[in-house]
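K.L.:
Pasted the sequence and its predicted model underneath.
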Amino acid sequence: MTTRRSTVLLLSLLMFLVFPVMAQAEVTHINMGEADGVSVNKEWEIQFNEGVEIVEESLSSVNIVVKDSFGQTVNVPDAYVKDKNTVVVPSPEEGYRGGEQYKLYVGKTIEFTSGVKMQDRYVKTFITERDVLAPDPGGDIVSYGTVTSDTLNIRKEPTSGSEKVGVLVEGDRVNIYNFDGYWAEIQHNGQKAYVHKTYMKLRSTTGGVLQDQIIVLDPGHGGHDPGAVGNGGQEKEIVLDVSKRVYDLLKQKGAQPLMTRDDDTYQTLGGRVQYADDNNNDMFVSIHANASTNTNVNGTETWCHGGKTSNKEEGCLLAKKINEQIAQMTGLNDRGVKVSELGTWNDFYVIRNTFAPSVLVELAFLSNSGDAETLLSDYYRDIYAKAIVKGIENYYASPIE
């Protein structure tokens, strides 16, 4: 378990009633304020009135809950009682994520030896301090890169035809001092040298895992091409709306999202790939809705390409991370990760021809009435967007073996 910092902020919970209360209608949690720049290993203390004695057995994952910005419950160790009237909520085993917002909920079912009941529930909002990957980057380092390919050639100049001066292997980590298009400037044997950034996972010197990542979002179809049509919906409209929501979430988290289209226009497949290439993207996410002649077919699936020349393993890992979040957060049938093959109906051009880790997300089946209900729902479109962002986040946070 990571070492916890000694600074502890106290949350004051007032107890207004000294007798059991009657059942009441659902009420909003009372806001206990906000805290910014909180340690990722923050241990919260919830202090009740002096003289109150808490029944420790009444503490549970129902009345003491921490949730992240996606509304998902965070797995924290069991809360416990300190000094009779204080509840301690430990931090997660691996700490909270840096630069993220969380909410600590305190329910009304906590019991006290006196029989006094809490009148209201409470929520504390806090934002963790941003990750700093080095104590002092020295002012020159702009990013860090960890190699994802088996080997990565080090070049004298930022071109593929330049002299090879060395090689890195999977898992090697380097300091990056500048970017020239797709090329990252590093130091090799005391000299300036270059490696291709698409074969590394990049991390900014500050911020969360999404900070400064150039992520191209590709809403499928558009213009004269509606894509799948069914149950009163059109694929081109659905995926554009979801993509815009993904864009906004990524922007909030410090990424540099881009969209191949942001209105009802048609873009060629080649034009979408060229747009990603022109913008030196770090990731390409194409978003679609599915359809089948069998209206009983349903669920979510995400494609990676097994025949592309670069980053196919990283693309499939990204597909796994996104798909598991969509299935989990929407409750849809999980059809899993699908792998495209060259020369087949699923030889998807946009994920075969992009250099960076690339996926094609099939949110759900517009041809299925149950799936279509989610695709046409404002509420579920938000969930789809949050799930995609969470999956991208989990991809960047996953270790390189």
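P.N.:
Nice, I can see it.

K.L.:
Only C-alpha atoms from now on, for both contacts and neighbour counts.
P.N.:
OK.

K.L.:
and residue 127, what element?
P.N.:
strand 122-128 (DSSP states H and E).

K.L.:
Which strands and helices lie in contact with that strand?
P.N.:
strand 30-38, strand 101-106 (3 or more CA pairs under 8 Å, 6 or more residues apart in numbering; DSSP states H and E).

K.L.:
For the very next helix or strand once past the first one, buried residues please.
P.N.:
On the C-terminal side of strand 30-38, the closest following helix or strand by DSSP H and E is strand 44-47. Buried residues in strand 44-47, defined by neighbour count with 16 or more other CA atoms under 10 Å: 44-47.

K.L.:
so after strand 44-47, what's the next helix or strand?
P.N.:
Toward the C-terminal end, the helix or strand that comes next after strand 44-47 (DSSP H and E) is strand 64-68.

K.L.:
tell me the angle of that next one relative to strand 122-128?
P.N.:
Orientation of strand 64-68 against strand 122-128 (axes from the mean of the first three to the mean of the last three CA atoms, to 10 degrees) gives an angle of 40 degrees.

K.L.:
how much does strand 64-68 deviate in direction from strand 101-106?
P.N.:
In terms of direction (the same axes, to 10 degrees), strand 64-68 departs from strand 101-106 by 160 degrees.

K.L.:
mind listing the helices for this structure?
P.N.:
For the chain, the helices identified by DSSP state H occupy 235-252, 269-278, 312-330, 349-352, 369-375, 378-397, in order along the chain.

K.L.:
Save these as JSON lines, and put in distance to residue 40 too.
P.N.:
What follows is the helices of the chain, written out as JSON lines (distance: least, CA to CA, whole Å):
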{"stretch": "helix 235-252", "distance to residue 40": "19"}
{"stretch": "helix 269-278", "distance to residue 40": "34"}
{"stretch": "helix 312-330", "distance to residue 40": "23"}
{"stretch": "helix 349-352", "distance to residue 40": "36"}
{"stretch": "helix 369-375", "distance to residue 40": "35"}
{"stretch": "helix 378-397", "distance to residue 40": "15"}
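
K.L.:
Pipe the ones you listed into JSON lines and attach mean neighbour count per row.
P.N.:
Output for those, formatted as JSON lines (neighbours: other CA atoms under 10 Å):
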{"stretch": "helix 235-252", "mean neighbour count": "22"}
{"stretch": "helix 269-278", "mean neighbour count": "18"}
{"stretch": "helix 312-330", "mean neighbour count": "23"}
{"stretch": "helix 349-352", "mean neighbour count": "22"}
{"stretch": "helix 369-375", "mean neighbour count": "20"}
{"stretch": "helix 378-397", "mean neighbour count": "21"}
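
K.L.:
Nearest to residue 1, out of the ones you listed?
P.N.:
helix 378-397 (18.3 Å; CA to CA).

K.L.:
try this one side by side with the last:
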Amino acid sequence: MTTRRSVVAFVGLLVLMLFPSVAKAEVTHINMGEADGVGVHKEWEVQFNEGVEVVEDSLSDVNIVVKDSNGETVDVPDAYLKNKNTIVVPAPENGYQGGQKYKLYVGKSIQFKSGVNMSDRYMKTFYTEREILDPPAPGEDVVSYGTVTSDTLNIRKGPDGSAEKLGQYVEGDRVEIYGFEGYWAQIRHNGEIGYVHKTYMKLRALTGGVLQDQIIVLDPGHGDHDNGASDHGGFEKDINLDVSKRVYDILEEKGADVRMTRTDDTFLELSERVEYGDKQMGDLFVSIHTNAYVESAHGTESFCYVDKTSNVEEGCLLAEKIHEQIVDLVGMYDRGVVEGTRGGFGDFHVIRNTHTPSVLVEMGFLTNDGDAEKLMSDYYRDLYAQAIATGIENYYKEPVQ
């Protein structure tokens, strides 16, 4: 009797091995490939385990979704079936943004011919490689590229605002740059050499991180006889300079070309600070300060300036990125980002008269016990510096909309 049962069991096992379709194939896993440094025109292949068959008509923009780092849905062409168990998700028509983070969601409403449903949705985070532009013409070298940040950007025949206009770019256009003459970037337009003003572009070096070769001007407020705020045994001029030097070290280590309006206890007029930034052909201007008021006033606030003709949006974006880092990393009370206007609150000379994206940061109140404890602390000054540097880096990571 035992032998007969063994034979029946063996035959049953053999049937299952030879005819596996008798059993319903279940969705047990998805293979979605590599996630880091993928090409900007990457077509994702979503491969389910062997044995399942996807119902192609069930695919939709509800169960196949790509989102960017801001949580916004990316417009990608319709997904389609490559074979029985593999879905292809095409890249956007113009590709993904280079050097950005995305998430690909595969939803539970996808149907399978076996009738088995997915137990949960899948999500894949991926990072695109920095976009490599077309190679330059023979004998020419692209030194960097830029993304236009203004509504329009005129292309001039020479490095001068009065030179003949050859054409124009619009916001979001990517531009190959072959060299710089002061604030002017040399480009090619319809086979002809042209120039555009670099102030209206977010620049990228060909190698390194987003901070590589960015000319960042740090402005430690006050100095010499101008102490600025004073309380709890400290002077604003000293705090500003100390934190600025720490920011300098962090940014330089990340490849930035950092300049400082002052590196010691000297005094500069406000106009001299602006002139210095212009002479350095800076890409950003960050003025670092310490606040003072009544004892109860506390927290950090940051200022951009909106009553000027250039880089208003970029300046305020820079302020937001730095501000949120100080609030989160240093643990400061959030007094907000203030949009300064002429004759109003936040009408600061150094951000009103600089052409580049500019911000003035008030780290905290030296007249407040809690803020002063942090401002006078070596540990917290490191955090302030890290927050400002990270905010600058995050600004450069933010794609041009």
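P.N.:
Now that the structure is in, tell me what you want to look at. These figures come from a predicted structure and were not determined experimentally.

K.L.:
Out of the helices and strands packed on strand 122-128 of the first structure, which is the most enclosed?
P.N.:
When these are scored by mean count of other CA atoms under 10 Å, the highest mean neighbour count falls to strand 101-106 (a mean of 21).

K.L.:
before we move on, the earlier item: determine which of the helices and strands packed on strand 122-128 of the first structure approaches residue 262 of the first structure most closely.
P.N.:
strand 101-106 (28.0 Å).

K.L.:
Where does the closest one end up in the second structure?
P.N.:
Taking TM-score structural alignment as the measure, the second structure aligns no residues with strand 101-106 of the first structure.

K.L.:
Between strand 30-38 and that strand, find me the angle.
P.N.:
140 degrees.

K.L.:
picking that back up, of all the buried residues of strand 44-47 of the first structure, which comes closest to residue 181 of the first structure?
P.N.:
For these, the minimum distance to residue 181 of the first structure (CA to CA) is 44.7 Å, reached by residue 44.

K.L.:
Quick check: the gap between the closest one and residue 94 of the first structure.
P.N.:
Using CA to CA, to the nearest Å, we find residue 44 of the first structure at a distance of 16 Å from residue 94 of the first structure.

K.L.:
Then residue 354 of the first structure?
P.N.:
The separation that residue 354 of the first structure has from residue 94 of the first structure, given CA to CA, amounts to 34 Å.

K.L.:
Of the two, which one has the most company?
P.N.:
Between residue 354 of the first structure and residue 94, counted using other CA atoms under 10 Å, residue 354 has the larger neighbour count: 23 against 12.

K.L.:
got a list of what the more buried one touches?
P.N.:
273, 276-277, 284 (CA atoms under 8 Å, 6 or more residues apart in numbering).

K.L.:
do that again at 10 Å, thanks
P.N.:
With contacts defined as CA atoms under 10 Å, 6 or more residues apart in numbering, residue 354 of the first structure is in contact with 272-277, 281, 283-284, 308-311.

K.L.:
Could you report the distance from residue 129 of the second structure to residue 176 of the second structure?
P.N.:
For residue 129 of the second structure, the distance to residue 176 of the second structure - CA to CA - is 17 Å.

K.L.:
which of those two has more neighbours?
P.N.:
Set side by side, residue 129 of the second structure and residue 176 show unequal neighbour counts under other CA under 10 Å, the larger going to residue 176 at 23 against 17.

K.L.:
Show residues contacting stretch 154-169 of the second structure.
P.N.:
Defining contact as CA under 10 Å, 6+ apart, one finds that stretch 154-169 of the second structure is touched by 147-153, 170, 175, 180-190, 192-197, 200.

K.L.:
before we move on, the earlier item: a markdown table for the helices and strands packed on strand 122-128 of the first structure, including distance to residue 219 of the first structure?
P.N.:
Formatted as a markdown table, the entries for these read as follows, by distance: least, CA to CA, whole Å:
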| stretch | distance to residue 219 of the first structure |
| --- | --- |
| strand 30-38 | 35 |
| strand 101-106 | 28 |
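
K.L.:
Compare these and give me the one nearest residue 205 of the first structure.
P.N.:
Using CA to CA as the criterion, the shortest distance between residue 205 of the first structure and those is 16.8 Å, found for strand 30-38.

K.L.:
how about the strands of the stretch 151-300 of the second structure, start to end?
P.N.:
Assigned strands in the stretch 151-300 of the second structure, in chain order: 152-156, 165-170, 174-177, 179-181, 184-189, 192-197, 201-205, 215-220, 230-231, 234-235, 257-260, 284-291, 300-305 (criterion: DSSP state E, counting those that start in this stretch).

K.L.:
Summarise which helices and strands the third one is packed against.
P.N.:
Under the contact definition 3 or more CA pairs under 10 Å, 6 or more residues apart in numbering; DSSP states H and E, strand 174-177 of the second structure sits against strand 144-148, strand 184-189, strand 192-197, strand 201-205.

K.L.:
Let's see that with 8 Å instead.
P.N.:
When contacts are defined as 3+ CA pairs under 8 Å, 6+ apart, strand 174-177 of the second structure packs onto strand 144-148, strand 184-189.

K.L.:
Looking at those strands, which is nearest to residue 303 of the second structure?
P.N.:
Residue 303 of the second structure lies closest, by CA to CA, to one member of these: strand 144-148, at 23.3 Å.

K.L.:
That closest one aligns to what range in the first structure?
P.N.:
Against the first structure, the aligned range for strand 144-148 of the second structure is residues 143-147 (TM-score structural alignment).

K.L.:
Now find how far off-centre stretch 178-188 of the second structure is within its chain.
P.N.:
With CA atoms, centre = their mean, to the nearest Å as the basis, the distance from the averaged C-alpha position of stretch 178-188 of the second structure to the chain average is 24 Å.

K.L.:
Stretch 329-340 of the second structure too?
P.N.:
Centre-to-centre, stretch 329-340 of the second structure and its host chain are 20 Å apart (CA atoms, centre = their mean).

K.L.:
for stretch 292-307 of the second structure, same thing?
P.N.:
If you compare the mean C-alpha spot of stretch 292-307 of the second structure with that of the full chain, they lie 25 Å apart, counting by CA atoms, centre = their mean.

K.L.:
can you confirm residue 10 of the second structure is in a helix?
P.N.:
Yes - with DSSP: H, G, I helix; E, B strand; the rest coil as the criterion, residue 10 of the second structure is located in a helix.
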